[in-house]
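Undergrad: Next one to model:
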Amino acid sequence: MQMLDPAGIAPPFARYAHGVVTDPGARVLVTSGQLGLAPDGSVPEGAEAQARVCFANLDAILAEAGAARGHVLRLNAYVTGRHHMAGYMAARDAWLADLAQVPASTLMIVAGFTRPEFVVEVEALAALPGGASS
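TA: Below you'll find the model as predicted:
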């Protein structure tokens, strides 16, 4: 994976890349949006706690595909209010803390999700190791 952060534009606001290039022929993993729904069906309060659950879910999906955080090319995240941005970003930055190269990332404010207690949703696009499948 190669991060693209051209010198001619403003640097990223946080721990993400403006663009990411992967090797030709890489297999692609696209996840559904993950909500802050724990395996026991509980939903923690607050954006940071919910985002940590979202990222744990993404870890499980990546592992199932034989991949890890470093294979993520792009994160798309949604929060239900501007006041949830800092909590989400803290969880995202912690999730990416050990990576030398970080994915592209977009964060949007939306009206809501399927249940009112959900305040964060995160989806990922990853390039899987091993190249094209046969």
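Undergrad: CA atoms for contacts and neighbours, from now on please.
TA: Noted.
Undergrad: Burial check on R82, number of neighbours?
TA: Residues lying near R82 (other Cα atoms under 10 Å) number 10.
Undergrad: quick one, what contacts it?
TA: By Cα atoms under 8 Å, 6 or more residues apart in numbering, the residues touching R82 are I109.
Undergrad: Might you report the residue contacts of E117?
TA: Here E117 is in contact with V43, E45 (Cα under 8 Å, 6+ apart).
Undergrad: Then the one 10 residues further on?
TA: A127 sits next to T22, A26, R27, V28, L29, H71, V72, L73 when contact means Cα under 8 Å, 6+ apart.
Undergrad: Could you also give me the structure for this second sequence? I'd like to compare it with the first:
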Amino acid sequence: MMKAINLSDRPAPEVYSHAVEATGIGRILFVSGQVGVAADGSVASDVAGQAQQAAANLDAVLAEAGMSNANIAKCTIFLTDEANLGPFMQAAAGALPSPPPATTLVIVKALADPRLLVEIEAIAVG
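TA: Purely as a prediction, here's the structure:
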């Protein structure tokens, strides 16, 4: 079971939790960074398309392990351009469970392929 923990002296964030407590853990799944590359090798040219594909790829890995995004306790997001933050947030809305997992978002210089604009990695428990 997972429980979101947020600081009581400030409003709870909408898109992440300050912490997530996981109890009764039977398994921990460490998911490598998922990017916006489709099964056919195509890559969307914009961050919204890549964010949606990266989230779909993450969901597919979780499903392969018998889990869903409801099992995500911690998520790390890498963006290559801070200007993409708004479009990423709009595209990723609804892709993560409620309450949202503990999340870190980092702006990085580049990812493994110059076409890539976003990468999402996760730790899931179940």
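Undergrad: mapped onto structure 2, which of the contacts of A127 of structure 1 are still contacts?
TA: Contacts conserved in structure 2 for those, using both residues aligned by TM-score structural alignment, their matches' Cα atoms under 8 Å: T22, A26, R27, V28, L29, H71, V72, L73.
Undergrad: Does the fourth one belong to a helix, a strand or coil?
TA: At V28 of structure 1, secondary structure determined by DSSP: H, G, I helix; E, B strand; the rest coil is strand.
Undergrad: Was I right to think it contacts A126?
TA: Yes: with contact defined as Cα atoms under 8 Å, V28 of structure 1 and A126 form a contacting pair (5.7 Å).
Undergrad: between those two, who's got more neighbours?
TA: Neighbours were counted for V28 of structure 1 and for A126 using other Cα under 10 Å; A126 has more, 24 against 17.
Undergrad: I'd guess that one is in a strand, am I close?
TA: Yes: assigned with three-state DSSP, A126 of structure 1 falls within a strand.
Undergrad: That one matches what in structure 2?
TA: Matched to structure 2 by TM-score structural alignment, A126 of structure 1 sits across from A124.
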